[in-house]
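1. sharing a model prediction with you, sequence too.
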Amino acid sequence: MSSVNLVNVLRGNHIESSHRGHVAVVDADGRLLYYAGNPEKVVYARSSMKPIQTIPVVETGAADRYEFKDDDLSLCCASHNGESFHTDRVLDILARTGLEIDALQCGTHPPRWEETYKKLILAGEQVTPLYNNCSGKHSGMLATAKHMGEDIDSYYLLDHPVQQRILDAVSEMCNYPREQIEIGIDGCGVPVHGLPLKNIALGFAKMANTSQLSASRAETSKRIITAMMNAPEMVGGTERFCSDFMKVGNGRFFGKVGAEAVYCVGDLKTGLGIAVKIEDGNARAVYPAIVHVLAELDLLSEEQQEGLASYYRPSLENARKEKIGELVPDFKLISIN
């Protein structure tokens, strides 16, 4: 099966371009219920896997030893803006583990939040790995390695026990053979996992509906997603879809974006897992697509749709800040009866 058109880009009333992609909706038993495009397509989950990657932080006992609160666990799942409440929390986690900023092996890039970057420039300060959007995930990995008495310098490498435990968690939660998971390198230097879109959705379904998990894994999953929903600002930040979506979801939904236009959602009410991949990797199309899926499945109230309106049909603006078009999702899910 090939990709299908998911989102049109309108300039005026004319479709100027389109974004194709794939959708998979599954339940916790692994049944594919709805799809668009090719739900079997192998994609890199990228940062969408972070809630699952956080499982070993809890299961090893590291989260308890270093007294992780909701803000800490939510930050482990984050692709954050680099706002002060993000970086202060990373520093706090490092301090509790007895580590310094230079222990972070995620590399550097300018903080996503422009005001933070301006302050750094005006103060003549250097951008450090602290501002990397994955520094929360890396601080959790470091805490796990420190707790387990493992090498700190190489925690990001595939053969390190930290990454091997994560690989096990991904395989188990997504019901996909460990040896068949495609391994690449993510933007922050750690392994990234490639597997069929429907299996990625399954991982979120099993976190949302823990009936298929052991008692301890179910408790871990609940702890992580509760942390995300209780502290959604840590997952993204100001003017970020992940944070705004979970606020609007009001304890029902948890969601996580991944680079190259991946988005995953777990719905605690229905136990469904949803995964979307935009074929060309353009992130501007992934939020309209995921909101459209939720609307198509009648999972959003009118009030919630209104709260997400700016993401559902986002405006296109010119340099004069005038609206000159919009992104419009335009697809129907296929139901498997």
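-> Yes, it's here.
2. drop to CA atoms for contacts and neighbour counts, all remaining ones
-> Fine.
3. my read is Cys106 is in a helix, agree?
-> No - counting by DSSP: H, G, I helix; E, B strand; the rest coil, Cys106 falls outside a helix, being coil.
4. count of residues packed around the closest residue to it other than its chain neighbours?
-> Using C-alpha to C-alpha, 6 or more residues apart in numbering and skipping the chain neighbours, the partner closest in space to Cys106 is Cys188 (4.5 Å). Residues lying near Cys188 (other C-alpha atoms under 10 Å) number 21.
5. can you confirm Cys188 is in a strand?
-> No - counting by three-state DSSP, one finds Cys188 to be coil, located in no strand.
6. ok, it - contacts?
-> For Cys188, the contacting residues are Gln105, Cys106, Gly107, Cys134, by C-alpha atoms under 8 Å, 6 or more residues apart in numbering.
7. from Ser310, how far out is it?
-> 29 Å (C-alpha to C-alpha, to the nearest Å).
8. before we move on, what about Gln180?
-> 39 Å.
9. quick one: residues contacting Ala285.
-> Val7, His19, Ala261, Ile278, Leu327 are the contacts of Ala285 under C-alpha under 8 Å, 6+ apart.
10. structure two is appended below for comparative analysis:
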Amino acid sequence: MEPLAIVTRDGYIESIHYGYICVVNSSSHVLYNLGDLNTKIFLRSSAKPIQAIPLIQSGAAHEFNFSNKEIAIACASHSGQKIHQETVEGILNKLDLNESNLHCGIMTPYNDDENKKLISSGKSPSVFHCSCSGKHSAMLALAKFRGFSIDDYESIKNPIQQEIIKTVAAFTDEDPNSIPTGIDGCGAPIYLMSMNKIALSYARLVMHSQTEESPYYHACKTVFDSMTQFPDMVAGDNEFCTELMKITKNKLIGKVGSEAVYCIGIKEGSLGICIKIADGNERAIYPVVIHTLKELGILSNHEFNSLKHWYNPVLKNNLNEVVGKILPTFSLNLKTQKPLSLGAKYQ
């Protein structure tokens, strides 16, 4: 682990966030890494773009006439806005299914405006508000297309989950039978993998999306194009993933996962990046993501300036006074980062 970001209060270091960064190309060559690249983490929702590939590769997306907007929400951790709810409901209508078939669970929408509307209406949240409902509707489509049970589509024992894990294995050079799995917050399987293999999966996704002779070309190009054409579907208003892809305009895809995981696939050079904040605190992940892209020379000055409010977010007290900042502190070119001490003055 290396120190990646600090929290300051009146110029003094109050907290330090440690973590890992790995940057690889599609040949599995590690270009940069901070921390042990063999450290294993759960992908969480960063897995969704890879999990969506079998939907397209199988022919299910074609059979059920999925639009790119619907593919985008299959890759999403959406914020529960009306457009997200309607898109997921539209997918279920195509499948002749309804909300009772979704096994993702119910959660409060994390879009503030939508949550306020829900409270003022006196209505309860539904499965359509769940940030993973797009992924689950895609899994239902794959199960229905294959003729497998839709009653336990989210179970690791269901053949569609085995199909998905084989795709994950193909993109990471792993044995599908040797990948440890857990249960994600939405009830679907999630994979425990090393940082370099996770980064490789994103490098492979963007590589296949640009390689017409690849058997994965159509599926990966569809995922990449869907996420970059409809970034609003991937997260929502004022959300980092949406803003990053809007501002960078077709350069990359980015997807956050719970417990402060972030993965990026960069078109130029077919690079994959995996970042993990060890303590799972999301407040540190976005400054670290932007600093990583800045150090790699991916962001133009205009793009960087457009994302600056995510780069050094300020901390305010109850009186709305600025009392501190979150600051990235690392360099990709240094294997050992400068030592940091709590309570030290930070220049």
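-> Yes, it's here. Since the structure is predicted, the reported quantities are computational estimates derived from the model, not experimental observations.
11. what's the TM-score here?
-> Here the TM-score for the pair of chains, by TM-score structural alignment, normalised by the length of structure 1, is 0.96; 334 aligned residues with a C-alpha RMSD of 1.4 Å.
12. about what we covered before: now for the contacts of Ala285 of structure 1, which pair is the farthest apart?
-> Farthest pair in the contacts of Ala285 of structure 1 (C-alpha to C-alpha) is Ala261 and Leu327. Separation: 14.8 Å.
13. who has more neighbours, these two?
-> Shown here are Ala261 of structure 1 and Leu327; by other C-alpha under 10 Å, Leu327 has more neighbours (25 against 22).
14. please identify the helix or strand for the residue nearest to that one when sequence neighbours are not counted.
-> The shortest distance from Leu327 of structure 1 to any non-neighbouring residue, by C-alpha to C-alpha, 6+ apart, is to Val9 (4.6 Å). Element membership of Val9 of structure 1, judged by DSSP states H and E, is strand 4-11.
15. now Ala61 of structure 2, what's its secondary structure?
-> Per three-state DSSP, Ala61 of structure 2 ends up helix.
16. so what's the residue count around it?
-> 23.
17. what does it align to in structure 1?
-> In structure 1, the residue equivalent to Ala61 of structure 2 is Ala63, according to TM-score structural alignment.
18. skipping adjacent residues, who's closest to its match in space?
-> Excluding the flanking residues, the one nearest Ala63 of structure 1 by C-alpha to C-alpha, 6+ apart is Val57, at 5.7 Å.
19. part of a helix, is the one you found?
-> Yes - the assignment for Val57 of structure 1 by three-state DSSP puts it in a helix.
20. all helices for the stretch 151-300 of structure 2, in order.
-> With DSSP state H, counting those that start in this stretch as the criterion, the stretch 151-300 of structure 2 has helices at 159-172, 195-208, 217-229, 231-234, 240-248, 285-295.
21. can you give me the helices for the stretch 1-150 of structure 1?
-> 50-53, 55-59, 62-65, 70-76, 84-97, 114-123, 135-148.
22. in JSON lines: those helices, plus distance to Ala218 of structure 1.
-> As requested, those are exported to JSON lines (distance: least, C-alpha to C-alpha, whole Å):
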{"stretch": "helix 50-53", "distance to Ala218 of structure 1": "12"}
{"stretch": "helix 55-59", "distance to Ala218 of structure 1": "10"}
{"stretch": "helix 62-65", "distance to Ala218 of structure 1": "16"}
{"stretch": "helix 70-76", "distance to Ala218 of structure 1": "16"}
{"stretch": "helix 84-97", "distance to Ala218 of structure 1": "25"}
{"stretch": "helix 114-123", "distance to Ala218 of structure 1": "37"}
{"stretch": "helix 135-148", "distance to Ala218 of structure 1": "20"}
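23. figure out which of these is closest to Ala283 of structure 1.
-> helix 50-53 (17.6 Å).
24. just tell me the aligned range of that closest one in structure 2.
-> Using TM-score structural alignment, the residues of structure 2 aligned to helix 50-53 of structure 1 are 48-51.
25. coming back round to it: just name the closest of the contacts of Cys188 of structure 1 to Val23 of structure 1, please.
-> Distances from Val23 of structure 1 to the contacts of Cys188 of structure 1, taken by C-alpha to C-alpha, are shortest for Cys134, at 25.5 Å.
26. ok, the closest one touching His86?
-> No - Cys134 of structure 1 is beyond contact range of His86, at 10.5 Å (criterion: C-alpha atoms under 8 Å).
27. what touches both of those two?
-> His80.
28. list the ones among the contacts of Ala285 of structure 1 that fall in strands.
-> Applying DSSP state E to the contacts of Ala285 of structure 1, the entries found in strands are Val7, His19, Ile278, Leu327.
29. aligned partner of the third one in structure 2?
-> It refers to Ile278 of structure 1. By TM-score structural alignment, Ile278 of structure 1 lines up with Ile277.
30. again with the first one
-> Val7 of structure 1 maps onto Ala5 in structure 2, with residues paired by TM-score structural alignment.
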